[in-house]
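got a predicted model here, sequence first, then my questions.
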Amino acid sequence: MVKSTVIGAVAAVLATLCPPGQSVHYGGTLTLAGSADIDHLDTASGYYGPTFVLERAYSRQLVTAPASRDVSQASAIVADIAAEVPTQANGGVSKDGKTYTFHIKPGVDWDAPSGRRQVTAQDEVLGIKRLCNPAVGAGALQYFTDTIVGMKAFCDGFAKVTPDIPSIARYIQGNTIAGVRAVNDRTVVFQLVQAIPDFLDIMALTFASPAPREYLKYLPDSADFRQHVISDGPYRITGYTANKEITLGRNPAWNPRTDQVRKAYVDGIHVEEGLNQQQTFDAITGGAADSQWDVPPPSAQLGALAAAHDPRLEVMDVGLLEPYVAINIISPNNNGATSNVLVRQALEYAVNKADEINVIGGPNIAQTTCQILAPSSGAYQPFCLYPSTNDQGDPDKAKQLLAQAGYPNGLTLKMIHGDAGTQPAVAKSLQTALARAGITLQLTQVPRSDFYPKYMSNADYARQGAWDIAAVNWRPDWLGDNARTYLSPLLDGSGYTANSPTFGNDYGFYNSSVTNGLLQQAFSSPDRTTANNLFHQAEVQALTDAAVIPMGHQFAVYLHTTALHNANWYPNGVIDPTNVWLDPKH
């Protein structure tokens, strides 16, 4: 009875939601196939492309970015659970740009255990407070601590709290964030440290999702939490088995009339995990799955599909920095070799970027790069500090720098990598390239599902020297003027100490007062031009310090069957599962 009501409501508004000139179909189950699990189901900490796919289905934010193939449209923030996007014209933004007021729509409900319940301003305040919980905090916490009045002080205090359920609940209930206030049940106000031009982009992230009060009963993102996720989106999690499968069905508390972004054509979503790259490809091309979950096609097939412009392969320019090499600056190995800028600069010259591009699928999929920022970023200015012929590296220059650093006979480094996708091949390519410069690379393979959440996000492994370098990737959190989304998470170490439990996405703890200062100036700049020039200076400084090794800007790729339609992939570079539909007989 409930399901019929929900489908009827969807049908009632379908005419206003369907893409013009297209015949759509609702119903069926969207099947995604892939290798690894999500990093987190808790929106406070989820920070992984496949996780964003599911979060789009079961969570909502005050504002969001629409799914569109048009970059300008996908960059235009729209209202989600807020009644409207706050502006100075409608009174939602103060004249000085430092106060944002959001009014929550009536009828946006939680699928709570006790029954459907209105999402409130207090829920939004709770969602923001949970971001810096000491158990599993947000991956890009600095977006919020840099912008919201009192957020850093609140988080500094939270960091001292014992990471257990009662201690976390007491701190949240007994402390406030000066700049986040629920005026009434449906009005929440944010006070900023200064006018922030991209604050709405930050608030569109799933980190900024409201949280129901029931979440205080669970340790954030614990195994118990993952069995009790509460939805305010069109789908709810109906089953979760770690590293095996995730299922979602329609959420009976979702009212499509309150949601102009998620169309919810399919009845359910099924994620099948545990497949390798070839098995995933075979499942999709054989019709057993509708699209990929987390791993792209194998490199040989990927290159062929891209060259043939196969309509089943979505190729998307979202400014993806992949691969790049994170360098563990605090590793104790080799008497702290990687803390020496000359060693890190030697690594910049030693890598063979051209070979890495071939390994991941060839020039139809990626282009070599000297930079962190992609050409699509508003702050991009081309430069190259470590040039080489045909981007194949300069092992002689690398040897020279190693000798100057005190390693005339080379050295041995450790690299950790995942066991799926292109990670093993990328690691082998790096091992071969570095050997030319006298650097022996010891490879350690770990499960893909553990690579980021267990190893890269846990600062203990960096401090212990479990790894010296790692090939990772980065997808910007929004489009256009988005230098903050690259440089703040990857390079700003000011929010951490050498003893922090995590360094966020600054995996190797690069922490330069010069770079941090330039970034802070950029964050506080009143206009985009000044900010983008400062972002460029920060990028140059970080690469002079050889903080990371950019190797390629890759197109995001997504393989699906011909039975899947409307695979719009902005804003997060993967398809929006709430906007696809399947052939009627599929």
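Arrived safely.

CA only for contacts and neighbour counts going forward, please
Noted.

how close does Met475 sit to Gly274?
Just so we're on the same page, residue 475 is Arg rather than Met. Taken as Cα to Cα, to the nearest Å, the spacing of Arg475 relative to Gly274 amounts to 24 Å.

let me fix that: Ile172
Summarising the geometry, the distance separating Ile172 from Gly274, computed by Cα to Cα, is 37 Å.

the two: who's more crowded?
The residue with more neighbours, out of Ile172 and Gly274 and counting by other Cα atoms under 10 Å, is Ile172; that gives 19 against 16.

use this one as the comparison:
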Amino acid sequence: MIVKRVLAHRIVAACAAIALTAACTSSTGDGGNESAGQFPVNTNDEGTPTRGGTLHMLGTADVDFMDPNISYNYIGYLSQRMWSRQLLAYPAVVGKTTTPAPDVVTELPTMANGGITDGGSTVRLTIKPGVRWDTTPARQVTAADAVRAVKRACNPARPFGGMPNFESLIVGLSAYCEGFAKVDANSASAMAQYQNSNDIAGASVDPADPQTLVFKLTSPTSYFVDMLAMPVFSPVPAEYDQYIPASAELAQHTIANGPYRITKYTPTREIVYGRNPAWDAATDDIRNAYVDAIEVNQTGNAQTIQTQLQANNGAADMAWNTAPPNSVVPGLIASKDKNLNLTPNLWSSPYLVFNTVSPNNGGALSSAAVRQAITRGIDRDKLIVDLSGPQVSPPLTHVLPAGLSGTESNTSPNPHPFDEGKAKADLTDAGHESMTFKVLYPSDSSDAKSVFLTLQQQLSKIGVTVEGITANSADFYTKYVTVPSVARAGTWDVAIAQWGPDWYGDAARSYFGPLFYGNDGNPGSAYPPNGSNYGFYNNSEVNKLIEKASSEPDSATASKLWAEADAVVTNDAAIYPITSPMVPTYHSSRVHNTIVIPNYSQIDPTNVWLSER
């Protein structure tokens, strides 16, 4: 079921490009497909692992929500690694960090073991005995706890942002969510009553076994099992019914089933994790939990954090949400600093979104010919220089980064290569030899600002004047790109955005469904605010390919369909990809077994050990 299609020669090439003493590996997933895990620079795994000590993590930001079924952010996911176990999770094993493995369930469901039946339309997972909640007394996690997760996800107070990934796929979930939307969003009891009195036919407990969870799908898919590694499916206890989902009150009353529990949480300032006495290591093949405690300070800044980590004084061990600043990364690479990791995370970050419904310039961006001309006027190589160069930011010329189903290359297809003269001539032919674009970018991103300035210079050479529109990262999404009226008013023409897969492996749908499914604006469309098709791109051929690939049970066939969709979207110039960057992470010398999990863009804290305590 797991499809990873990065060729071995690409893995070797990527490592050579980094120019560091790196151990590069590939592994084979289900069905014999070649897969790419992480490309570790130095896992610092010499010596014998020891238990004990406190891991000190420094950061600049808090989780989005301390709620497993609602959090939709890599920082929230990183926090959950410590205290909230998933159905499936990504192991801290070199070469397998993007391959889902059983966490609270006994095995990965397949047709061979009977976990997948009815031609792929029914999926069963059984909860392991001994996985317990940190309650008094400790209580076994059940299949009903996993059903509760699905039911909470589309609550009216704060629904999970990735619902379009699976809402129409699980039988009965769309109707359930439609009814849930009418419940009082300010009443925890009203929401709990709705959850507990309304069933979902496609997410239930097996009547013959209270530990077995049964999913029934509207159609077979190749990707559903891989999708179950998303935390939205993580079991949650009945006690959560007392609180509004994602609320500040719930954040102070979390109940753990992982190796750690939250012992202190001061939003935007501090999180402390201590050992969970209800956790049984024998049930957990994902987390070794070597350290006794993890303390997170969220009040720093990226430059100061990097300085503290390089000081190696025991007060700073790892970053929480930051990466080494761009200004220091080339030096760390050149010096072959053994505490640096460079890891691919299969993101497209940043990329340019064209607002096809902007009325500006006579609605020019609604024309594929105009968008194609604009892309020919952009020199990707120069933008990559702004992003620390190709060692850190290798080029991406189309939608899907290599490592996901549907592609084997980051640089093919590339239908509109840089050609300034052709770009200018094509704009003249289209009747738009002079235009003004409003480019929206997050003001708190130095990368986005650098890209904007270079873009401004480049496009001026083909007759396009570029004006900047800035907003902080939060407002960029909540007040601009996810608000339809803002796009239609022409407040912005081009946005500098980023995107990453919601899961890994057979995950092409996590790009195409949210970003490019127009469906003519009909129900299921990924137009904002329900999806992330910020530019309101709509192409009937792409819509049909997405629908067909989404319901294709054979992964190889689905992969070919996703590749077709990628070619059409890229040729249409719906977006302008720039890079699928390597993620730099840094740690102090006393931290060992530093395996980066791409889903968190960070080293896994639950598997490091400390040489000095």
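Right, received. Where do you want to start? Source: prediction; values computed, not measured.

for stretch 255-274 of the second structure, grab the matching residue range in the first structure.
Applying TM-score structural alignment, one finds that stretch 255-274 of the second structure aligns to the residue range 230-249 of the first structure.

in the matching stretch, what's buried?
Along stretch 230-249 of the first structure, the positions that meet the burial threshold by neighbour count (16 or more other Cα atoms under 10 Å) are 230-238, 240, 245-249.

now go through the residues you listed and say which are in helices.
Using DSSP state H to define helices, no part of these is located there.

narrow the residues you listed to those in strands?
Cross-referencing these against strands under DSSP state E gives 235-238, 240, 245-249.

any chance of these in a markdown table, with distance to Tyr218 of the first structure too?
Output for these, formatted as a markdown table (distance: Cα to Cα, whole Å):
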| residue | distance to Tyr218 of the first structure |
| --- | --- |
| Tyr235 | 21 |
| Arg236 | 18 |
| Ile237 | 17 |
| Thr238 | 18 |
| Tyr240 | 16 |
| Glu245 | 22 |
| Ile246 | 20 |
| Thr247 | 21 |
| Leu248 | 21 |
| Gly249 | 23 |
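
quick one: map Arg509 of the second structure onto the first structure.
For Arg509 of the second structure, the aligned position in the first structure is occupied by Arg484, per TM-score structural alignment.

quick one: contacts for that match?
Contact criterion Cα atoms under 8 Å, 6 or more residues apart in numbering gives 523, 535 as the residues in contact with Arg484 of the first structure.

which residue, other than its chain neighbours, is closest to Thr64 of the first structure?
For Thr64 of the first structure, the nearest residue in space outside its immediate sequence neighbours is Ala204; the separation is 4.3 Å by Cα to Cα, 6 or more residues apart in numbering.

pull the number of nearby residues for the one you found.
Here the neighbour count serves as a burial measure; for Ala204 of the first structure (other Cα under 10 Å) it reads 22.

need the counterpart of it in the second structure.
Per TM-score structural alignment, the equivalent position to Ala204 of the first structure in the second structure is Ala229.

my read: that match touches Asp506, true?
No. Under the contact definition of Cα atoms under 8 Å, Ala229 of the second structure does not touch Asp506, with a separation of 11.6 Å.

what span of the first structure is the longest helix along the second structure aligned with?
Using DSSP H, we find that the single longest helix of the second structure is helix 555-572. Under TM-score structural alignment, helix 555-572 of the second structure corresponds to residues 528-545 of the first structure.

residues of the matching stretch that come out buried?
Of the residues in stretch 528-545 of the first structure, those buried by neighbour count under the rule 16+ other Cα under 10 Å are 528, 531-543, 545.

residue in the second structure paired with Gly137 of the first structure?
Under the alignment by TM-score structural alignment, Gly137 of the first structure pairs with Pro159 in the second structure.

count of neighbours near that match?
18.

quick one: contacts for the nearest residue to it once chain neighbours are set aside?
Using Cα to Cα, 6+ apart and skipping the chain neighbours, the partner closest in space to Pro159 of the second structure is Ala153 (5.6 Å). The neighbourhood of Ala153 of the second structure, defined by Cα under 8 Å, 6+ apart, consists of 69-70, 159-160, 163, 232.
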